[in-house]
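A.B. asks: Provided below are the primary sequence and the corresponding predicted coordinates.
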Amino acid sequence: MSTLGKNIRNLRLKNCLSQAALADLINIPSQSKISAWESDKSIPNLLKAQRLAQVFGVNLDFLVQV
């Protein structure tokens, strides 16, 4: 079963990004948020989700598709 966290992780790895590099690209202070999102412990707010979709070159619907 796909989750938002798994989608973020898969897209990050597909784009050869570390959690720290992704955090820099979406302007968050540390990779701890990325880790929490990928483990489904929390979810990004709408603005961060939109930025993630832009970074990954996908639409928001694809990113949140579960």
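C.D. replies: Received it, and whenever you're ready, just let me know what you need. All of these numbers come straight from a predicted model, not from anything done at the bench.
A.B. asks: switch to C-alpha atoms for all contacts and neighbour counts from now on
C.D. replies: OK.
A.B. asks: for Gly5, which non-adjacent residue is spatially closest?
C.D. replies: Glu38 (3.8 Å; Cα to Cα, 6 or more residues apart in numbering).
A.B. asks: how much space separates the one you found from Asn7?
C.D. replies: Spatial separation of Glu38 from Asn7 under the definition Cα to Cα, to the nearest Å is 8 Å.
A.B. asks: okay, now the one to match up with it:
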Amino acid sequence: MDRANQQSVAPGAEGTIYSGGAMHDVTETIGGRLRRLRTDARLSASSVAQRIRMSQTYLCEVERDEHMPGLTMAAELAKLFGVSLDYIAGLRTTRTTHT
């Protein structure tokens, strides 16, 4: 990996990742971000799980950070919510997608 793409946490800056010169708040977990996207869209866990062909139990476990979503699941959620995978992972702070 080249130096520009390396990520590290600066001493005394817990909760912030420095990546390629940009700072990103990482206090929100992936599960928390997914739950917020779902509730902002006013969707139930059941309806989201059905749309992405995943069990509601597993989706809720992901939202509680008991499991990390796999790439396929994360991609389906990004598509459903109209955001990028970078946004779901917390690497971007804006919800817009690039087409």
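C.D. replies: All right, it came through fine. Small disclaimer: the values here were computed from a predicted structure and weren't measured.
A.B. asks: re the thing from before, more neighbours, Glu38 and Asn7 of structure 1?
C.D. replies: Neighbour comparison, Glu38 of structure 1 and Asn7: the larger count goes to Glu38, with 21 against 18 (by other Cα atoms under 10 Å).
A.B. asks: residues in contact with the aligned partner of Ala49 of structure 2 in structure 1?
C.D. replies: Ala49 of structure 2 maps onto Ala23 in structure 1, with residues paired by TM-score structural alignment. Neighbouring residues of Ala23 of structure 1 by Cα atoms under 8 Å, 6 or more residues apart in numbering: 29-31, 33-34.
A.B. asks: doesn't Leu4 make contact with Asp40 of structure 1?
C.D. replies: Yes - Asp40 of structure 1 is within contact range of Leu4, at 7.2 Å (criterion: Cα atoms under 8 Å).
A.B. asks: those two: which is more packed in?
C.D. replies: Neighbour tally, Asp40 of structure 1 and Leu4, criterion other Cα under 10 Å: the higher count belongs to Leu4, 21 against 15.
A.B. asks: for the residue in structure 2 that that one lines up against, what are its contacts?
C.D. replies: Mapped onto structure 2 by TM-score structural alignment, Leu4 of structure 1 lines up with Ile30. By Cα under 8 Å, 6+ apart, the residues touching Ile30 of structure 2 are 63, 65, 68, 88-90.
A.B. asks: try Gln31 of structure 1
C.D. replies: So Gln31 of structure 1 contacts 19-20, 22-23 (Cα under 8 Å, 6+ apart).
A.B. asks: now tabulate the residues you listed in JSON lines and tack on secondary structure and distance to Leu13 of structure 1.
C.D. replies: Output for these, formatted as JSON lines (DSSP: H, G, I helix; E, B strand; the rest coil; distance: Cα to Cα, whole Å):
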{"residue": "Gln19", "secondary structure": "helix", "distance to Leu13 of structure 1": "9"}
{"residue": "Ala20", "secondary structure": "helix", "distance to Leu13 of structure 1": "12"}
{"residue": "Leu22", "secondary structure": "helix", "distance to Leu13 of structure 1": "10"}
{"residue": "Ala23", "secondary structure": "helix", "distance to Leu13 of structure 1": "14"}
